[in-house]
Structures are given as C-alpha cells and as structure tokens.
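Engineer: quick one, structure for this:
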Amino acid sequence: MSAGFADIDWARPWLAPIETRGRRWQAAALTGYSGYLATLNEDASAAGLLTGRGQPLAFIAQEELPAGASYEGHIAQSGRVPTRHNLHDFFNGSMWFAYPRIKAALNARQAEQIDEHGIGPTRGGVRDALTLFDENAVLFACADASLGRALRGFDWRTLFIDERAAWGVRCEARIFGHALLEKLVAPYKACTGHAWIVDVPAEYFTLDDAGRRALIDERIAHGILAEPLESRAFAPLPVLGVPGWWAANASPGFYDDVSVFRPGRRNR
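Structural biologist: Now for the predicted structure:
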C-alpha cells in the first residue's frame, strides 16, 4: 500500500523547515480535496508569491489543467499549479513556500525551454536537469570547499565520519525535491538525492532556519536563471547518511555498505 497523508512523521528532521505549515495542510488534506485546495490557496494569497513569469501563485485541481496545455507552461502563464490530492503534490506545494525563488526560477526556465522547443517525446538535456532538480534535489550548503570536494569525490569517510563535527557548522543538507520527500515518508537506506552544492559564507551557520532558507533560495535561484544547467552538475547523496537524520548512522559501520555508499567516480 502506498503512503498517504496520515503516514507523514513530522519528527523526521528533514521535514522541520516545512512542519508548521505542513501540519495544517495535512489536517486539511485528511478532511478532503476541496478543503485542502482552499487551505493552500489561503496561504498562497497571504504570502503573495509569484510563479516563473510573475503571475500570483494559486493552486487548482489537476482536472482544471486545460487539455493540451503543458504543466510548467500553464503555471508560468497563469500562476495556477495543478495539484492532485496526494503526497507528491503535497510536497511540491510545500516547496513553493519554503523556497519560492528557486521554484519560480525552475518554472521560468522550463517555460522558456517549452517556448523554444515545444513539447516532444523527450524533454532534452536542460529540461531533464530542471526536472531532476525539482523532483530529487538536496541543497548542500557548504562553507568549506573541502567538504564539497569530498561529496563530489564519493569520499564518504571524510564527509560523514572524519568530518562529522562539520555538519551544522560548515555544511548542511536540505531536501528540496518533492519526489524525494515523498519517498522519505517511508525511509529506506538506499534512498539517494541529487546534491546541488551551494557555497555559503561562514556566517550562514549563525542564521536561523528562515534566514538560511532565504539566503540559499536567492543564491540558487540566481544561478538557475543565469547559468547553464545539466544533470552532471549534481552529486549523489544517500540522504540517510546525513548525521542526525538516521539513528543507525551514529555507528561508522553504517557507511560500510558499498551498495549504498559506493566508491563512485573519484576521478571526476
């Protein structure tokens, strides 16, 4: 049986940034679809957020997406996000509030690609990378370049054991991908995100959660809009290896499982 709204465990540390709003949305979702959409739209109206082409954010039932219209193109043009009554779209909506600039930037680039190339049987490299970010990204904020190199080099011992004390002080992980959040409602060891490394100043780690989110939201959104984007820019990150996210990883032996913590492409 697939997981549902009642299965969300708000004690999971990766859900902390969205817990307050998420609990309200969860309660509304458990009462029914129409009330759930109404709650999302109340929050959207109050927040005044915009989609990729400056349209006010709103949420509509999936069946209101016009026939033949592209999902991302419709959001950019109308501001209305087609939303199903399921966990996948629950977490997608949550990211519009947690990281509104990143979501708008992804939507703007998707709409730009659709305008240029249309909708075909394949997305193309740029749209693939944008979709990968949207669905499975982990934001790896890092004030120490050596930790970013360890992540890219599959150097799990350095990242998770030798430099364990660096987590929360010189680096941290924040889950952005809504498909990844959906998977983590029922966590499993091999669950892997695609890490997007963002350099931050040391002062980042003195900020509260809202301050940290605002800083990386702006910084990453700027990069998405200004720079080429391709799938190989990501680094695999087994998310239950993040210190403090899973009790079993307190033991160094947790990381000996090479089926999860693979040697990888160290030469890259």
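Engineer: make it CA atoms for all contacts and neighbour counts henceforth
Structural biologist: Noted.
Engineer: so the residue lying closest to residue 141 once chain neighbours are set aside is in which element?
Structural biologist: In this structure, residue 141 finds its nearest non-sequential neighbour in residue 198, 5.0 Å apart by C-alpha to C-alpha, 6 or more residues apart in numbering. Following DSSP states H and E, one finds residue 198 within strand 192-199.
Engineer: what is the burial count for residue 144?
Structural biologist: 16 (other C-alpha atoms under 10 Å).
Engineer: let me see the ranges of the strands in the stretch 101-250 of the chain.
Structural biologist: 137-142, 171-175, 192-199, 235-238 (DSSP state E, counting those that start in this stretch).
Engineer: most packed of the ones you listed?
Structural biologist: Burial of the strands of the stretch 101-250 of the chain is given as mean neighbour count (mean count of other C-alpha atoms under 10 Å); strand 137-142 ranks first at a mean of 25.
Engineer: show me the helices in the stretch 1-150 of the chain, by range?
Structural biologist: With DSSP state H, counting those that start in this stretch as the criterion, the stretch 1-150 of the chain has helices at 19-31, 33-47, 71-78, 87-98, 100-117, 125-136, 145-152.
Engineer: would you mark the buried spots in the first one?
Structural biologist: By that I understand helix 19-31. Going by neighbour count (16 or more other C-alpha atoms under 10 Å), the buried part of helix 19-31 is 19, 22, 25, 26, 28, 29.
Engineer: try the second one
Structural biologist: By neighbour count on 16+ other C-alpha under 10 Å, the buried set for helix 33-47 is 33, 36, 37, 38, 39, 40, 41, 43, 44.
Engineer: to compare with the earlier structure, here is another sequence to fold:
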Amino acid sequence: MQLGEAREAGHEVAQPGFAGIDWSRPWFAQFATRGQRWQQAALTSYAALLAAMNADAAEMRQTTGRGQRLAFIAQDELPPGAAYEAHIASTGCVPTRHNLHDFFNGSMWFAFPRIKAALNARQSAAIDVLGVGPTRGGVRDTLTLFDENALLFACADPALSAALREFDWQTLLVAGRDAWGASCEVRCFGHALLEKLIAPFKACTGHAWIVDVPSAYFGWDTAARDAWLDESVSTALLDTDALASRMFAPLPVLGIPGWWPENESAAFYDDVSVFRAGRRSR
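Structural biologist: Okay, the predicted model is just below:
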C-alpha cells in the first residue's frame, strides 16, 4: 500500500524517522527514559504520541511563558493567522506535528522546562511589541537560534571557556580532554540540532551557550545538574536585555570527547573545514 493510499484508507502512517533514534548516543541518552516511551507512541500513531505527551504534561503541571498550563495539540488546531509562540503563551497549547522536529521540541519542555518557558515569554513579549512581520528582529532571531540549535556548555574552568570562545580546539578538545566530565560538559538543547543528529556528520555544529558553574556541580547527580542549568539559564534569558547571536560559541558536536569514537585520535581535529580558526585569526 502506498503512502497516499494508506491515508485515504484511514490508516495511520508512522514517521520513519522515529525508528532511527539511537538512545545510546550521548546526545539522546539524557532524554532516553521519557523518549523511549514517546517513541513507541509515535510509531503507533499521531494521536498516541499526543496522548503520551499530554499525560506527562498533566503529571508535571508545567506552565508556559505566561503561566498557562502546558498541553500539546495537533498542528491543525492552531487558529489561522495565530503566531505560534503567542498562541503557546496565551493558551499553554503547543502545536505539534507528527515528526522528529516537534518530538524533540516537546522533549525540551520536560528536560529544561524553565528555559523553554523563558524562551516563550521573551518571544511572545517581542511579538506583542513588534507583531509578526517578514523578519523576526535581532532578539527573536537569537531566541530562535537558541531554541533550535543550542548546546549548554557547563564549565567550572575559565581557561576552557576561553578556549571555546577563541576556537582553541587543541586546548579544549585534545590537551584538555581529561577535563570533560570533571570541569566541563555539554547538554544538547536545540531540537533542530537533535533532529540533525539522527544521522550525525562531522560538520554538525551546535551554538554553545556558556554556563559558568561552581566546581561542586560536577559532584552532583544528573538531575541536580539539569535543574541547576535550567534555573541559571532561564534566569539569564529573562534578565539579559540585549540578546545577540555573538553570545554563542560554535562547537562541532562530534568533537566532544567521548561522544564519537573517531575523535579518540588527535588527527580527527586536524580537519580545518570543521575545526576552524575562527576569531583567533581576526
């Protein structure tokens, strides 16, 4: 039966991408407990995925940017002409398609709920002021970049943060690789980035938001670390008046120590088309 015939016959057609999520990958492993349940629901039907997401939302009692209770609705329930972020802020309802992009977007509402609410609050406030035009404007562009492609780079060593900002890959990823897990680490946040990492490629690059953490952070369990990041980053997003894309530092995801077998060889980082000199040459 062809795809069109299946739809005409009323059969639900599962998105093939859902079966391709490898939860053992470091960038997915942090969401695996909930994600595996959602994955099975998504492979069953669109309705089953929305039901699983809403069951978790009801249990968590999460709110969106203006204090509305979080829920997930089918994309076609978004009223014509309504702005996506404004609708979420005013109703709490997140329009969700049956695809990987929105699957990972929904996941972030549970992994980092305060950050998602802060992004929604800032986006909807900007829409209130400027409306929805042909361009988003600088602040909304930065918020969208964060939402779609951010990595959270938690670091207790200023030298490593400086190396990331300065594109000093040898210090950060080769000489300093033993510091990963002890003085710095990364959490994937951007849902478009996670979607791309279904089929990882060497040049896949996230926009790292550097988070200065106390040294004690690396003695905490994962849940405590995530809660600390969620609180710290959401506060920064709400308190920072001027947001700009230069606040991010590009970081090739497969170069993160322990995240890709090939980067065990120092020669992996010799590829200047991926690990570029960047700002150091300016």
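Engineer: please produce a markdown table containing the buried residues of helix 33-47 of the first structure, extended by distance to residue 116 of the first structure.
Structural biologist: Formatted as a markdown table, these follow (distance: C-alpha to C-alpha, whole Å):
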| residue | distance to residue 116 of the first structure |
| --- | --- |
| 33 | 35 |
| 36 | 35 |
| 37 | 32 |
| 38 | 34 |
| 39 | 35 |
| 40 | 32 |
| 41 | 31 |
| 43 | 33 |
| 44 | 30 |
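Engineer: tell me the one of those nearest residue 91 of the first structure?
Structural biologist: Of all those, residue 40 has the smallest distance to residue 91 of the first structure: 11.7 Å, by C-alpha to C-alpha.
Engineer: which residue lines up with that closest one in the second structure?
Structural biologist: In the second structure, the residue matched to residue 40 of the first structure (TM-score structural alignment) is residue 53.
Engineer: its match contacts residue 72, doesn't it?
Structural biologist: Yes - the criterion here is C-alpha atoms under 8 Å, and residue 53 of the second structure meets it with residue 72 at 6.8 Å.
Engineer: contact partners of stretch 53-68 of the second structure?
Structural biologist: Residues from elsewhere that reach stretch 53-68 of the second structure (C-alpha atoms under 8 Å, 6 or more residues apart in numbering): 38, 69-72, 88-92, 106, 113, 116-122, 124.
Engineer: and if you look at stretch 86-102 of the second structure?
Structural biologist: 15, 17-18, 42, 46, 49, 63-78, 84, 103, 106, 120-121, 123-124, 127, 191-192, 195.
Engineer: which ones are touching residue 214 of the first structure?
Structural biologist: Contacts of residue 214 of the first structure by C-alpha under 8 Å, 6+ apart are residue 99.
Engineer: how far away is it from residue 242 of the first structure?
Structural biologist: Distance of residue 214 of the first structure to residue 242 of the first structure, computed by C-alpha to C-alpha, to the nearest Å: 22 Å.
Engineer: equivalent analysis for residue 142 of the first structure, please.
Structural biologist: Distance from residue 142 of the first structure to residue 242 of the first structure, by C-alpha to C-alpha: 14 Å.
Engineer: what does residue 140 of the first structure give?
Structural biologist: Going from residue 140 of the first structure to residue 242 of the first structure by C-alpha to C-alpha gives 11 Å.
Engineer: same question, residue 65 of the first structure
Structural biologist: Distance from residue 65 of the first structure to residue 242 of the first structure, by C-alpha to C-alpha: 38 Å.
Engineer: can you select the buried ones from the contacts of stretch 86-102 of the second structure in PyMOL?
Structural biologist: The following PyMOL line selects those of the contacts of stretch 86-102 of the second structure that are buried, judged by 16+ other C-alpha under 10 Å:
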select buried, resi 15+18+42+46+49+63+64+65+66+68+69+70+71+72+73+78+84+103+106+120+121+123+124+127+191+192+195
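Engineer: leaving out chain neighbours, which residue sits closest to the corresponding residue of the second structure for residue 187 of the first structure?
Structural biologist: In the second structure, the residue matched to residue 187 of the first structure (TM-score structural alignment) is residue 200. Nearest in space to residue 200 of the second structure, with sequence neighbours left out and distances taken as C-alpha to C-alpha, 6+ apart, is residue 254 at 7.8 Å.
Engineer: the one you found maps to what in the first structure?
Structural biologist: So residue 254 of the second structure corresponds to residue 240, using TM-score structural alignment.
Engineer: count of neighbours near that match?
Structural biologist: 21.
Engineer: before we move on, the earlier item: nearest to residue 236 of the first structure, of the buried residues of helix 19-31 of the first structure?
Structural biologist: The closest of the buried residues of helix 19-31 of the first structure, once distances to residue 236 of the first structure are taken by C-alpha to C-alpha, is residue 19, at 25.6 Å.
Engineer: what does the closest one align to in the second structure?
Structural biologist: Mapped onto the second structure by TM-score structural alignment, residue 19 of the first structure lines up with residue 32.
Engineer: next one: the counterpart of residue 111 of the first structure in the second structure from residue 231 of the second structure, what distance?
Structural biologist: Residue correspondence to the second structure (TM-score structural alignment): residue 111 of the first structure is matched to residue 124. Note on residue 124 of the second structure: its distance to residue 231 of the second structure, by C-alpha to C-alpha, is 20 Å.
Engineer: same deal with residue 281 of the second structure?
Structural biologist: 35 Å.
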